[in-house]
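*Asks:* what shape does this take:
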Amino acid sequence: MKKILFATHSKGKTEEFQRFIKNCKIFSLSDLDLKDIPEENGKTFEENALIKANYWQDKIDHSFVIVAEDAGIEVDAMNGKPGVHSARYAKNDKEANLKMLKELKDVPECKRAARYVSVFAIVQHGEPNIIWRSTCEGSILKKPCGNKGFGYDPIFFSKSLNKSFGNVSPEQKDTVSHRGKNLKKLQKWINLQTTSQSSF
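*Replies:* A predicted model of the protein is given here:
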């Protein structure tokens, strides 16, 4: 069985990953005491995900499959921002939410469309790279609603669930979220590997 390194230090992302992925040994950067952070200077989520995946592929044992994600939120009224800068938009989640609400204070509800974006890059030694993109459509609320989740969840209203991500259980969020969609793809890919390669 090969090992998967999910290239993140984020506790929230790691918990989502672990809820989905079975039949593999899963490690986060924290599990392996890897503290480096590659410079994410790409202009797209795809570029940044590959930067991270390739960085760690060069740093650790080739027995690992590297899964790196770049994710963020795009707000139409902000011309797609913060986009690839979502994680660096403010010092922490609370400040990021307040900053976004301030920037959108004069924007009416009908023009507050937004989407979460998740891009996975899968890199393994001697194999072609794999890239997946998934999105979750919604809008930005006028004020925080709920205290569940992380990131922009308290101000993100899910179109599919008709609720704020801050007000739903992790399991409900998983059914429609951008990351949940990519994790479903990853589990299917792992299942195929298991079927075709007894070593995986």
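*Asks:* make it CA atoms for all contacts and neighbour counts henceforth
*Replies:* Will do.
*Asks:* ok, and for the longest helix along the chain, which residues are buried?
*Replies:* Longest among the helix segments of the chain by residue count, using DSSP state H, is helix 178-196. Of all the residues in helix 178-196, those buried under the rule 16 or more other CA atoms under 10 Å are 178-184, 186-187, 190-191, 194.
*Asks:* who does that helix touch, helix- and strand-wise?
*Replies:* helix 11-20, strand 113-123, strand 130-140, helix 170-176 (3 or more CA pairs under 8 Å, 6 or more residues apart in numbering; DSSP states H and E).
*Asks:* for comparison, sequence B:
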Amino acid sequence: MQLVFATNNGNKLKEVQSLIPEHIQLLSLKDIGCFEDVPETQLTIEGNAIQKAEYIKAQYGFDCFADDTGLEVEALDGEPGVYSARYAGEQRDAHDNMDKLLNKLSTKEDRSALFKTVVALHLNGELKTFTGICRGSISTTKSGDQGFGYDPIFKAMGYDKTFAEMSLDEKNAIGHRGKAVRLLVSFLINI
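*Replies:* Next comes the predicted model:
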């Protein structure tokens, strides 16, 4: 089986490749000659994942899956949510995003948050979605140099270290994307 993972994010690709069985050949957007920005204009995480998968299927004809992820912080009414990648602006800078979030939380006691990933699979003319959620909290400072995005400030519930202080295997075992991708893989190996 051959599937396109609709992402230009090398970190996401690495995370997902480590979870996909060897009999599934994973292609990146680069592999299929897609160098444009895939649209993400929906108002929900689910909507963006579906939009990206449908775009690749319609424009390139490949069976594919796409994901979208958001960090939802309780004390900020779910911010940054669907705007997680662009929270501090269109430059999509992870450190700017974390700095803005930490600043907005500086006077808040409640630091609870969750990461949510939705994977949308477009396969054999059908669309299915898989959701992974990881609950935790936002730390007061950045820590760790693994991972990407908000990983240096997110601690999963029951853990004393941030995602950025964990190995890829540790993060995948408990993380939102790992949970969603394992649901995807379970579906793929049972069809």
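*Asks:* drop the TM-score for these two in here.
*Replies:* For this chain pair, the superposition-based TM-score is 0.93 by TM-score structural alignment, normalised by the length of the second structure; 187 aligned residues with a CA RMSD of 1.3 Å.
*Asks:* a markdown table for the helices and strands packed on helix 178-196 of the first structure, including mean neighbour count?
*Replies:* Converted to a markdown table, those look like this (neighbours: other CA atoms under 10 Å):
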| stretch | mean neighbour count |
| --- | --- |
| helix 11-20 | 15 |
| strand 113-123 | 23 |
| strand 130-140 | 19 |
| helix 170-176 | 16 |
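*Asks:* just put these in CSV and tack on distance to Glu46 of the first structure.
*Replies:* Putting these into CSV (distance: least, CA to CA, whole Å) gives the following:
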stretch, distance to Glu46 of the first structure
helix 11-20, 18
strand 113-123, 6
strand 130-140, 7
helix 170-176, 21
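*Asks:* any idea which of the ones you listed gets closest to Met78 of the first structure?
*Replies:* Between Met78 of the first structure and those, the shortest gap by CA to CA is with strand 113-123, which sits at 9.4 Å.
*Asks:* in three-state terms, how would the most centrally placed residue in the second structure be classified?
*Replies:* Central residue of the second structure (CA atoms, centre = their mean): Thr69, 3.6 Å from the mean position. When classified by DSSP: H, G, I helix; E, B strand; the rest coil, Thr69 of the second structure comes out as strand.
*Asks:* pretty sure it is touching Phe130, no?
*Replies:* No - counting by CA atoms under 8 Å, Thr69 of the second structure sits too far from Phe130 to count as a contact (11.9 Å).
*Asks:* which residues do these two both contact?
*Replies:* Contact criterion CA atoms under 8 Å, 6 or more residues apart in numbering; residues shared by Thr69 of the second structure and Phe130: Val118.
*Asks:* relative to Asp93 of the first structure, how far out is Val123 of the first structure?
*Replies:* The gap separating Val123 of the first structure from Asp93 of the first structure is 29 Å, by CA to CA, to the nearest Å.
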